[in-house]
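A.B. asks: sequence isn't available, so here's the structure alone:
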């Protein structure tokens, strides 16, 4: 087989020489030379690179010695001619270029060891052993790829089955609801499942507000051996502003423990549960998990007790009565998360404005008020990857969706830069608008082909972002830019007047965009028609932060009035819940020091972030992040965990669930960023 391949290569070379394709011939030789490196050695860890280099050097020497022993000096000279450029810069080959000109090289003290039988046998055995280990590694690698592919296919099948159960149960639902909205049909029927699946059932869906299945992402908090199907979140229906109900309980029969849910399931649902082909496997996994978390906490001495916050903004009767805090000496059965560890990133020397994790969960980008950006990783170790300095002030940042190594940087002089964090260089810079130089917010479309930027005029109080804004909002623009052509596509209409947009967020497929503005209004845009779908007055004062809910039937917002509000996007301006938060959660943030020193910072980054299932929300506080559970009643938020760890007010947060354990990021005014690793418990 090897000789046949070699003859084929020779025929290809002869053809290329005959046709005069000299450059193609050079590329062929180069690729053949690096074939083994690309296919085999590149998959090895860096610790084996030195071994590969030593074996390559020994193989070359073995070939040269073999040509001399057989008296084929032409091959010897040909070898040095072809490899001269590569070998002449290597110190270990400096003396070998005189080898063809030595009369009796086997008697030369420098080369005699390589002519011995012992050296040749040792080299051949070493090469054989190394290649055996390498091939064994590659076989295990391929097996792991096949196993991953199999698990992905099984997950797709379960997802389709879950979607079919949801569609069947939705069709059996009684009562038609009157929904007041002007959203397009594809938005009325929107949920978090894939667009292809939506097309399959779009003809059978009604115009009522739909609920959505859980993404089953709680398993990302767990080690691989303990991953189980997730518990669907409780979703609020939209029949009236005051009416709240628990949705999607019909799916618990196939996704939750049968013992804990038997009082909630009907006979028909129990039958569907027993008919599930993987029900027995789910029961086994649930049993293992309950045994794991039912062990006394005294056995888990490595779990660090959770410190209570010095000023807890919301009272939680259920948490306090069950001993959820440090006073109880342990964690209660209702505690949804265990704080495994907390690390600190302290490379910034001024207050943080933005702190965001990329979509893969591998990198973090943080921006301080001095305009210094740090790109860093925290898994497996905390390490700074790049530091970005700018002559012009930087006000906003956002990770690109595709590829996730790119970072969008919005300045205070009307430009947006696209920065490659791997190559550590700017790819290009876009001039947005000279009359509106402050780029307040950036949001990348999930498709990765465009981004939205909010540009605002210079505020009447100056261009600094660390002073409160005046009551009268400044002028602004909302623009859509194409990342491929690097050109502006659309300028959105901001009725009733052009106003500064403080925050922007896309839904999961990029069909909708929600914005919060300085005039207190929330605007919802149809991104297929590039027009405003609806808008309403949301807060008294500016809107600081907005996000879609997990099911994307509602949006949440935090405003200058200190309120955390949930809005129904199918009923314009209708509140589903409202909760007052303290100033240290909503801003403006104040840091007081000695000698009357006082620093005030207006919110700029994300003020709240959801977990992977949308059941819990992380907010800012004066001493660290606070985690609340979203409820269906009053109050709308129930305090469950204080992360703590900060000595200055936390001004922005993020929640990453792309790794095995969830990681909460909390950034404060003293430039410190805390990474709290959480383990989710299933109730």
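C.D. replies: All right, it came through fine. Predicted model, so just to flag it, every value in this text is computed and none were measured. Numbers count the residues shown, from 1 in each chain.
A.B. asks: make it CA atoms for all contacts and neighbour counts henceforth
C.D. replies: Will do.
A.B. asks: need the helices for this structure, in chain order.
C.D. replies: Using DSSP state H, the helices of the chain run over 2-19, 22-33, 35-39, 49-69, 73-87, 117-171, 185-188, 195-201, 252-255, 258-261, 267-275, 279-293, 317-321, 583-586.
A.B. asks: the fifth one to helix 49-69, inter-axis angle?
C.D. replies: Computed with axes from the mean of the first three to the mean of the last three C-alpha atoms, to 10 degrees, the direction of helix 73-87 lies at 160 degrees from that of helix 49-69.
A.B. asks: what's helix 73-87 packed up against?
C.D. replies: helix 49-69 (3 or more C-alpha pairs under 8 Å, 6 or more residues apart in numbering; DSSP states H and E).
A.B. asks: list the buried ones in the helix it packs on?
C.D. replies: By 16 or more other C-alpha atoms under 10 Å, the buried positions in helix 49-69 come out as 52, 55, 58, 59, 61, 62, 64, 65, 66, 67, 68.
A.B. asks: any chance of the helices of the chain in TSV, with distance to residue 514 too?
C.D. replies: Below are the helices of the chain laid out as TSV (distance: least, C-alpha to C-alpha, whole Å):
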stretch	distance to residue 514
helix 2-19	59
helix 22-33	50
helix 35-39	46
helix 49-69	50
helix 73-87	57
helix 117-171	27
helix 185-188	13
helix 195-201	20
helix 252-255	31
helix 258-261	36
helix 267-275	37
helix 279-293	38
helix 317-321	34
helix 583-586	19
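A.B. asks: next one for the comparison:
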């Protein structure tokens, strides 16, 4: 980021050269009011300190909120706790400075304004007594925060945190171009330096050659003198006496050295023998523990063994649900799982065993969608086929609110929560295709506010000539926010991708992937922003993975086929038709052989049906949306795969190659999810009610032949 100022000057120079004076003045004004401070951590901290010095708590919080939306919200979920600690320390620094400056009125004003919000927070319980402490600097509750050491530690930590963020930000093309130019200049300087060293080396080599030539000349002269002397001795003595002799011990030593060298060189390619005559490998691999070359960690591809990108550290099988699972999702912090089965029972449980299982039944309608609130593990939202979106509070163990959709769109297909605000979006569709044809309306997209519990904006997909979209109309299958919650990308069954401005819920970009799809059917089962948000990844129901440019809508960056996805549904599942006539799923009880190592519940209550000699769950997957999940950095995705749909398969998003296969489960998989909050952890859920949680770490070796 050191070249930002230089690029700004280059832009100003270009604007003046082109005669864009108004743009030049506007650009200069923007630079003077730059909230990013040229991505310099020192200046950002100075700005924060200026608000503290002037006791401007509103300005301080507004600037911190800007930093949060601009940078902190893009971080991985595991850093959110650190951001919250920095915010707490910043507010405490504000109170400490106001107290030191005898601004007791500002301290009281702070607690009058934010006391309600901070009340009940154990980190702030003692701070309510700060205005009434006679000498806070010596009070054990506040003494640490009045020391210079605490302030210096906080400032240095925040400075390093900001610098780390700036160093890992994706850069725009102009800045990258300037950095490349600077790198080329540095490389050219290094090349010139090496050339100078090479020239100096050549001069030194010439000098050494001259010295060697002189030594050879002197040696030849001595040899001529020796030959002349020997000739004279022969003539005088009539016999030849050698000038040098080599005794027997020297001959033996030379032979042994030669033999030793020969053995060492040949041992690199052949096998040696020990004293007992047993052959042992002598190459370098024989000294490596065999676990490092475990064949389970390798996959054959084109005749070569390719190392898996992840090493499985642990995997456990859980049985928290008693019937086939329709969808399962990790919580925001990654240590809880919400799993919904076909009996419309949601269970919230921890795969680390840190909390008890919560059971939530919904017997009056079918649950179609499930989503955790994106900023905490407190709220769980789920949508039904009877117009309702219910909000469940895990702490109070109760439904705190029910949102009602339009009666024309009773099926709540998808829910997605904003990563930065108390806001969520959901899609609704008619009960059947016939309803859509009769009412000429195919679906709606609605945003709701979780603070006011009211509707915020609505966008309807109407099948008419004056429709706001010229693309084919179909109910939305996928919804995903971008990192700061300002945009929303959706995908539907007709292959249409739309990007919405969340403030107006108006489509700002739209295109259809069906016309350029190689083998896809246009039905989208996953769409989301790439990690750098320059593109959109789309997975079709037919197994085609594509990447689309955000800056040039409709431009496909890459297209590939996910081998093994979608899996073939077993014939027994396709031919099975439930006999129940109720609108919600109701299952009978029977037995299963699957047993969880974590659950104490008996497996005898797992509902299933016996067809021939096979025992399967009463569930036929109708949507492949839960069968796809991306990693946090969007470099990989996991899908339901394998020959019989019982395995989780990891693919690389850059080329669609299958890079790793997870361990099989006994029954057909119906849902997968991937969290990076607790490392790379994947869950795979099956129709027999089992959930396998696999923890992984990035492998250190790749492309091992």
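C.D. replies: Perfect, thanks for sending it. None of the values given here were measured: they were computed from a predicted structure.
A.B. asks: quantify their similarity with the TM-score.
C.D. replies: Once superposed, chain against chain, the TM-score is 0.53 (TM-score structural alignment, normalised by the length of structure 1); 414 aligned residues with a C-alpha RMSD of 4.4 Å.
A.B. asks: related to what we said a few turns ago, now, among the buried residues of helix 49-69 of structure 1, which is nearest to residue 376 of structure 1?
C.D. replies: Closest to residue 376 of structure 1 out of the buried residues of helix 49-69 of structure 1 is residue 52 (30.5 Å), distances taken as C-alpha to C-alpha.
A.B. asks: how near is the closest one to residue 36 of structure 1?
C.D. replies: Distance, residue 52 of structure 1 to residue 36 of structure 1, by C-alpha to C-alpha, to the nearest Å: 11 Å.
A.B. asks: could you do residue 382 of structure 1 as well?
C.D. replies: In terms of C-alpha to C-alpha, residue 382 of structure 1 sits 34 Å off from residue 36 of structure 1.
A.B. asks: next: residue 597 of structure 1.
C.D. replies: With C-alpha to C-alpha as the criterion, residue 597 of structure 1 and residue 36 of structure 1 are 64 Å apart.
A.B. asks: so between the two, which is more surrounded?
C.D. replies: Taking other C-alpha atoms under 10 Å, residue 597 of structure 1 and residue 36 do not tie; residue 36 has more neighbours (11 against 8).
A.B. asks: nearest to residue 461 of structure 1, of the helices of structure 1?
C.D. replies: Among the helices of structure 1, helix 583-586 comes nearest to residue 461 of structure 1, with 20.9 Å by C-alpha to C-alpha.
A.B. asks: quick one: contacts of the closest one?
C.D. replies: Helix 583-586 of structure 1 has contacts (C-alpha atoms under 8 Å, 6 or more residues apart in numbering) with 544, 558-560, 562-563, 589, 603, 607, 619-622, 649-651.
A.B. asks: let's see 6 Å
C.D. replies: Applying C-alpha atoms under 6 Å, 6 or more residues apart in numbering, the external contacts of helix 583-586 of structure 1 come out as 562, 620, 621, 622.
A.B. asks: so what's the most centrally placed residue in structure 2 closest to, chain neighbours aside?
C.D. replies: Against the mean C-alpha coordinate of structure 2, by C-alpha atoms, centre = their mean, the closest residue is residue 632 at 1.8 Å. In space, and not counting its chain neighbours, residue 632 of structure 2 is closest to residue 676: 5.8 Å by C-alpha to C-alpha, 6 or more residues apart in numbering.
A.B. asks: pretty sure residue 653 of structure 1 contacts residue 666?
C.D. replies: Yes - with contact defined as C-alpha atoms under 6 Å, residue 653 of structure 1 counts as touching residue 666 (4.6 Å).
A.B. asks: the more surrounded of these two?
C.D. replies: Between residue 653 of structure 1 and residue 666, counting by other C-alpha under 10 Å, residue 666 is the more crowded of the two (33 against 26).
A.B. asks: aligned counterpart of the more buried one in structure 2, please.
C.D. replies: Matched by TM-score structural alignment, residue 666 of structure 1 corresponds to residue 684 in structure 2.
A.B. asks: out of the helices of structure 1, flag the one nearest residue 493 of structure 1.
C.D. replies: helix 185-188 (20.1 Å).
A.B. asks: tell me the residues of structure 2 aligned with that closest one.
C.D. replies: Alignment note (TM-score structural alignment): helix 185-188 of structure 1 is unmatched in structure 2.
A.B. asks: repeat that for stretch 62-74 of structure 1.
C.D. replies: With TM-score structural alignment applied, stretch 62-74 of structure 1 matches no range in structure 2.
A.B. asks: which residues sit against that stretch?
C.D. replies: Outside of stretch 62-74 of structure 1, the residues within contact range by C-alpha under 6 Å, 6+ apart are residue 76.
A.B. asks: farthest residue from the center of structure 2?
C.D. replies: In structure 2, counting by C-alpha atoms, centre = their mean, residue 236 sits farthest out from the average C-alpha position, at 93.8 Å.
A.B. asks: aligned partner of that residue in structure 1?
C.D. replies: Using TM-score structural alignment, residue 236 of structure 2 lacks an equivalent in structure 1.
A.B. asks: what is the subsequent helix or strand relative to the helix or strand that residue 236 of structure 2 is a member of?
C.D. replies: Element membership for residue 236 of structure 2, per DSSP states H and E: helix 173-237. For helix 173-237 of structure 2, the following helix or strand on the C-terminal side (DSSP H and E) is helix 248-266.
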